[in-house]
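Novice: Let me see the structure of the following:
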Amino acid sequence: MKLSLALAALLCFTTWMSMVHATHGPIGNCLCPMLSKTRVKVERIVDYTNQSEGICPVAAIIFHTKTGKSLCSDPNSAWARRAKLKVDEERKKKTLKEMRQNEDESTSDVTPAASYASNNAPKRRGRHGRRRQRKKSRRGRKWLRKRA
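Specialist: Sure thing, here's the model as predicted:
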């Protein structure tokens, strides 16, 4: 009798948990529990993701910055719209640049010639035949003489 009661309680508990998880969704997937009024320079934003309101408590746009931080913003604000447009334009430019680069690489059969000008350039030497060294301090210069 006790075993069947424990089994029934366990079955009820698992059913309840699965229903709660299905209706409210996993809370861990919501990165923005609330919106922030903080704004950063649009140049610092690298990417963005949309958070829908169905699973999470608020609808938000999550902006990702160059430093790796995330910023939750209202999707209806003018600043957020400008930032999204900027990121989209940057993506477009990047893809066009990559496409052009791929086209240039595929059509070009010419190998670039090696340049020897930098290797054959004469080195600047002082009166004792050593290379010139910058004067850092008196002690440093004496140390450099002893070392060379």
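Novice: alpha carbons only for contacts and neighbour counts from here, please
Specialist: Noted.
Novice: can you give me the helices for this protein?
Specialist: Listed in chain order, the helices of the chain (DSSP state H) span 2-24, 78-107, 138-147.
Novice: Mean neighbour count for the ones you listed - can I get that in TSV?
Specialist: Output for these, formatted as TSV (neighbours: other CA atoms under 10 Å):
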stretch	mean neighbour count
helix 2-24	11
helix 78-107	13
helix 138-147	10
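Novice: Let's compare: structure for the following, please.
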Amino acid sequence: MITLDINGKTHELDIADDMPLLYALRNQVGLNGAKYGCGLGQCGACTVLVNDKPVFSCLTPCGALAGKSVRTVESLGSVDQPGPLQKAFIDEQAAQCGYCIAGMIVRAQALLEANPHPDDETIRRHMAPNLCRCGTHVRIFAAIKSVVAQGGKV
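Specialist: Okay, here's the model as predicted:
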């Protein structure tokens, strides 16, 4: 049994210590925001926050998460009440296929929680580990900048 704190709720899961967090989130807990992209930590589609830091959930074994807090895109807002970054991504039409967007939003959330007023280079550097195959990086950047322009409150 592994106990995971996910989005503020405790989950007791009968899983192996080496199960990637991504599989536990999707298959055990029913949170499908984080996506399986490459399985190698090279695309960022599976990005979640662990103790407020972005991590690739496809590479993170559940056994390494004892006493740590996991947050997924589902914790940042809902369809009816999107969070500031989610709303900005919608307003800027930052999604084309949408596959990378949850990971992008989660990574941006980590940045703005740590630094509500990053400069352009800081945003680019922070977002670099996450890839968008559709090429909407310009709109993703614009969405993040629009939240920064509104005070960076996420």
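Novice: Any idea what the TM-score is?
Specialist: With the length set by TM-score structural alignment, normalised by the length of the first structure, the two chains reach a TM-score of 0.27; 66 aligned residues with a CA RMSD of 4.9 Å.
Novice: picking that back up, distance to His64 of the first structure added to the helices of the first structure, as JSON lines?
Specialist: As requested, the helices of the first structure are exported to JSON lines (distance: least, CA to CA, whole Å):
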{"stretch": "helix 2-24", "distance to His64 of the first structure": "26"}
{"stretch": "helix 78-107", "distance to His64 of the first structure": "10"}
{"stretch": "helix 138-147", "distance to His64 of the first structure": "47"}
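Novice: Go through those and name the closest to Thr49 of the first structure.
Specialist: Proximity to Thr49 of the first structure (CA to CA) singles out helix 78-107 among the helices of the first structure, at 9.6 Å.
Novice: picking that back up, so which of the helices of the first structure comes closest to Asn50 of the first structure?
Specialist: It is, among these and with distance given as CA to CA, helix 78-107, at 10.5 Å.
Novice: which helices and strands does that closest one pack with?
Specialist: Helices and strands touching helix 78-107 of the first structure, by 3 or more CA pairs under 8 Å, 6 or more residues apart in numbering; DSSP states H and E, are strand 45-51.
Novice: thinking again about what came up before, identify whichever of the helices of the first structure lies nearest to Ile62 of the first structure.
Specialist: Across these, Ile62 of the first structure has its closest neighbour in helix 78-107 (9.6 Å, CA to CA).
Novice: so which of the helices of the first structure comes closest to Leu71 of the first structure?
Specialist: Of all these, helix 78-107 comes closest under CA to CA, at 10.6 Å.
Novice: so the closest one versus strand 45-51, what angle?
Specialist: 120 degrees (axes from the mean of the first three to the mean of the last three CA atoms, to 10 degrees).
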